[in-house]
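Undergrad: Fold the following for me, if possible:
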Amino acid sequence: MAGGSGNDEDYATSPVPFYGRGSWTTPFFAALGMATALIYMQLASVVTLQYGLVTAVLTVAYSTAASCGVAMVIACAAIRTGFGINLMARAVLGARGSVLFSLLFGFTTLVYFAVEANIMGAAIGEMTGGLALTFILPAVAIGMIPLVWFGMRFLGKFQAMTLIVYVVLLGAALVLSLKGAAPSAAGVAAMGASPLSLIGAIGIMNGLVFVTALVTADFARFVRQDIVKAGTVWMGGVFQLVAFGVSGVMGIWFALRYQVANPGVYLVTALGGGGALLALATQLRINLANMYLGSIAFTNAVEEMTPLRPPRHLMVVIFGVVAALVLLLHATHMIEAALNVIGLFSLCFTVLILVDILVVRREKWRNAGDSAFTQFAAWRWPAILSLLISSLLGNMTLWGTFGPSIVPAASIIAGVLQAALYVALSHRVPTRSNVTAV
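TA: Here you go, the predicted model:
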């Protein structure tokens, strides 16, 4: 994946050219750093204990199928065009309109980075006998910069090596959980599925389903066009299958076995100090992906908002420094409240991309390998207006503005509204002239 200069160029603001691509293996292992995050297990555990075993199984099945379907469409488009998700945002929202997405996406990765770095800091504190978090947290953020500096090639190798640690420790936890008494599933497995409980459970998973499918593009763009089918299957299918299918089943099992939803609790219960090491390894893997994706998003935003052309390496350093300050000032709790809003925005944006690829501009995306996107519009108002309206009404539904009974269906309502509005507006609202070259 080296660029023409021989450096490991990550093409943060341009399509990945043919000489910058390779097999699906390196980006696949880099993406697995996200798929093995404990949040996938945790949400499955939450659904199990809150709604029952039957609902949990159906929800994991839905999450796996939906994420695979959506991600395969996005992965295929990314391989054909060489576009990461920020360039897809330029194609769909327009060059200027994409700034909003890049800022929100970068902000999201920063928040997730800070939240999960706190978990890492706590695990390190336990393993070092209570070393002060004031020293640990900034060191965690700054210490990741060298690991992300060298881009996709190194990231893929590092994630492949640490995957062994993850598999061994998780396998040990599973074996140990099989010993002793059978899972106490009374009152959990007996709870059947109802349409309302299933909608509520799907609502819990939907944000993660669509965000995970969305970021597939930033990894799949490094796959060669001549292996688009294999790349689509591995990046769009197998990646999501591990994230939601394998991790989801594990989350259900551990929730039934230990009657708690927090992996940090039941993994430590099963493995002791090994559980803390497993939590540390998984959080390190996901946070490397967060820093990588965030640096690309902020690079795109700065390029579109200013005449500057910052290198991604500079953004990696800035990301690490800002994250260290957020952690040092204990400011994470101040921005966590925004995650629900951003999550619904990401869901609507994912639906917007799907409708654009499959319906509104189907032929253009299908011929994207023949340089169909030679210029980006400055503003694509049908996409921008539909995204803002659906996100706003979806969040109002989530906040209970239209009554508490439909709150669990907020994500479903927002997604359907996004698709309908974009199709309707695309025939009525003009797009500003093409002014920005790819």
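
Undergrad: C-alpha from now on. contacts and neighbour counts both.
TA: Fine.

Undergrad: What residues does the residue nearest to L417 when sequence neighbours are not counted make contact with?
TA: Counting by CA to CA, 6 or more residues apart in numbering, S390 is the residue found nearest to L417 once chain neighbours are left out, at 5.8 Å. Listed by CA atoms under 8 Å, 6 or more residues apart in numbering, the contact set of S390 reads 348, 414-415, 417-418, 421.

Undergrad: Any buried residues in whichever helix in the chain runs longest, and which?
TA: Looking only at the chain and at elements set by DSSP state H, the helix with the highest residue count is helix 273-305. Buried residues in helix 273-305, counting neighbours by 16 or more other CA atoms under 10 Å, are found at 274-302, 304.

Undergrad: now swap in stretch 381-390 and tell me
TA: Using 16+ other CA under 10 Å as the test for burial, stretch 381-390 gives 381-387, 389-390.

Undergrad: out of those residues, which are inside helices?
TA: Secondary structure from DSSP H places 381-387, 389-390 of the buried residues of stretch 381-390 in helices.

Undergrad: separation between the one residue sitting closest to the centre of the chain and W379?
TA: Nearest residue to the geometric centre of the chain (CA atoms, centre = their mean): T212, 3.4 Å. Here the distance between T212 and W379 works out to 26 Å (CA to CA, to the nearest Å).

Undergrad: So which residues of the stretch 51-200 of the chain form strands?
TA: Shown for the stretch 51-200 of the chain, no strands are assigned by DSSP state E, counting those that start in this stretch.

Undergrad: Helices along the stretch 101-250 of the chain, start to end?
TA: Assigned helices in the stretch 101-250 of the chain, in chain order: 133-143, 145-149, 151-177, 195-220, 228-231, 239-240, 247-258 (criterion: DSSP state H, counting those that start in this stretch).

Undergrad: here's the other one to compare against:
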Amino acid sequence: MVVDPPREGTSRDQAVRETLEDYTLRFAPRSYRRWKPGVVATTALGGIAYLADFSIGAGIGLSYGTVNALLGILLAAVIIFATGAPLAYYGARYNIDLDLITRGAGFGYYGSVLTSVIFGSFTFIFFATEGAIMAQGLHVGFGVPLWLGYLITTLVVVPLVVHGMKTLSALQVWTTPLWLLLMVGPIGYLVVVDPVSVSRWLAFTGEAGGGVSAASVVLGAGVALSLMAQIGEQIDYLRFMPPRTAANKRSWWLSTLVAGPGWVVFGAVKQATGAFLAFFIMGAAGAAATEPVQQFTGIYELFAPWWLAVPLAVVLVVLSQVKINVTNAYSGSLTWTNSFTRVTKRYPGRITFVLANLAVALVLMEANMFAFLNSVLSFYANCAIAWVCTVAADIVINKFVLRRSPVEPEFRRGMLHAVNPVGVTAFLASAILSIAMYFGTFGDAVQPFSPIAAVLIAVVLTPVMAVVTRGRYYLRRTDDGIAEPRFDADGTPAATAHTCDYCLQDFERPDVLASAEPGKVICSLCVSTDRTGELVLPAT
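TA: Down below sits the predicted model:
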């Protein structure tokens, strides 16, 4: 038997470690979840301050015209909200991140590594996207070379993200009012002083010209749907929600829905606004009309001199990008650490993957990925859609309609099968077929509809596979060897503390199980890092 050695030190040392590691790989205990629902929601929504939405909306609007862009954005928002709601509920209700949800929702203990790679890729792709926007702002405002701007935007988040939820919560809460003022103020001013610009924008038909086109609508939706994986970052915060009680029930549900799938409402508004701003400055900015710093500089110059307009735009860009990129770096470090630990049985610490994730993002920025943003996102969308829709279908249909999947989530090694064919099959089929469709394998006529195909294949095949397999591959065991239930009569995770006999720390009931060594209890991290497998309970 080989596991990580016991952790030693004072209670203060332990608190520092918990702040740094932020319960990577595991259930977030009630003792750590001291924030009110509104604070958690504000922190989660702070991550949607990103400006890529403006670029995405601008690209869609300029390419396909305003009406097609708005319909595409709306279609994507409806799909993202519908699929994100059950995931957000599970994250907030059971205090686990999306990877832990995925394990028990059709993928298995190792099967969900596939989706961790998808989500990890999402975090550094969007870090690179947002970092490039911030570098553009530094270049416009202060003449900083882009290559140096990329480096600055990468390094500035390191001291913020290493301290996890406590620091991120304070950052997001205190910066949100200023961000809202800088964001909403100039746009409101533009609409008031130049209302005719809105009607002209609505009549804009884009580069292709023509009227409403189903293909254009779906192509636009495909780009917007690439943001579907954002729900994973929202859940990284929502897992710190307090228990739902009779006293906080209303605020708990409101916070979960607004900060969970509700992020897409704000995102859709920003995308539409980006399309509007790009149209408004198109003549003056040309190809740079999709760059948020140029968009807001153009708006600020309506009511402020150039020497003030540019700094205001730069402050908005920098503030927005710091708010989102601490989230990208934080979530990326969680998911990569998670995958590495499961595959290698070694736990290097989250900070290792903060730096690794940032290094990859920096390489992407230096390679000028921003110039190919819409192409990258259109391709990536199919993988993200396949994953999120498969998990959502398992929760809604397999758990609550067919009753083939256990309602209470399971994520611990030994309790799950290594691979569950239900989710893995549905995910791979959805991703592979929709990507093939995207590259024209099935003809040009259906090529634009690859994102919709990804949704339908995942939603249909997930319950079909559950019926075919009769739900046999969800649980390897139904008893974890501890008599006390993991959840109380209301379905709330039990808060009773149990001491792990291997690391000698206390963990709440959902995070522990019996060891294969008689009479001993082991936590989820120690069983994950058991390289021989001698501590893993046998199958039943």
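
Undergrad: which residue lines up with G38 of the second structure in the first structure?
TA: For G38 of the second structure, the aligned position in the first structure is occupied by T25, per TM-score structural alignment.

Undergrad: Give the next helix or strand downstream of the longest helix of the first structure.
TA: helix 312-328 (DSSP states H and E).

Undergrad: List the buried residues in that next one.
TA: Result for helix 312-328 of the first structure [16+ other CA under 10 Å]: buried residues 312-313, 315-328.

Undergrad: ok, so of those residues, who is nearest S184 of the first structure?
TA: Among those, L327 lies closest to S184 of the first structure (CA to CA), at 38.5 Å.

Undergrad: got a list of what that closest one touches?
TA: Residues touching L327 of the first structure, when contacts are defined by CA under 8 Å, 6+ apart, comprise 114, 118, 137-138.

Undergrad: Check the gap between it and V211 of the first structure for me.
TA: Remark: distance between L327 of the first structure and V211 of the first structure (CA to CA) = 24 Å.

Undergrad: same question, S426 of the first structure
TA: Using CA to CA, S426 of the first structure is found at 24 Å from V211 of the first structure.

Undergrad: out of these two, which sits in the more crowded spot?
TA: Per other CA atoms under 10 Å, whichever of S426 of the first structure and V211 has more neighbours is V211, with 21 against 18.

Undergrad: which residue sits closest to the more buried one, ignoring its sequence neighbours?
TA: Sequence neighbours aside, S346 is the residue nearest to V211 of the first structure in space, at 6.1 Å (criterion: CA to CA, 6+ apart).

Undergrad: Name the secondary structure element that contains the one you found.
TA: In this structure, S346 of the first structure sits in helix 339-355 according to DSSP H and E.

Undergrad: Give me the buried stretch members for that helix, please.
TA: 339, 341-355.

Undergrad: Give the equivalent position in the second structure for the residue nearest to L417 of the first structure.
TA: Going residue by residue (TM-score structural alignment), S390 of the first structure aligns to S430.

Undergrad: Could you measure from that match over to V264 of the second structure?
TA: To V264 of the second structure, S430 of the second structure is 23 Å away according to CA to CA.

Undergrad: that older thread, the helix holding S346 of the first structure against the second structure, how far on average?
TA: Its aligned residues in the second structure lie a mean 1.7 Å from helix 339-355 of the first structure after superposition (mean CA distance after the TM-score superposition for the first structure).

Undergrad: Any chance you could list what contacts that helix?
TA: 70, 73-74, 88, 92, 104-105, 108, 206-208, 210-211, 213-214, 383, 387, 390-391, 394-395, 411, 414-415, 418-419, 422-423.

Undergrad: again, but for stretch 223-235 of the first structure
TA: Outside stretch 223-235 of the first structure, the residues within contact range by CA under 8 Å, 6+ apart are 18, 21-24, 27-28, 31, 71-73, 75-76, 79-80, 216, 219-220.

Undergrad: taking those one by one, which sit in helices?
TA: Members of these lying in helices (criterion: DSSP H): 27-28, 31, 71-73, 75-76, 79-80, 216, 219-220.
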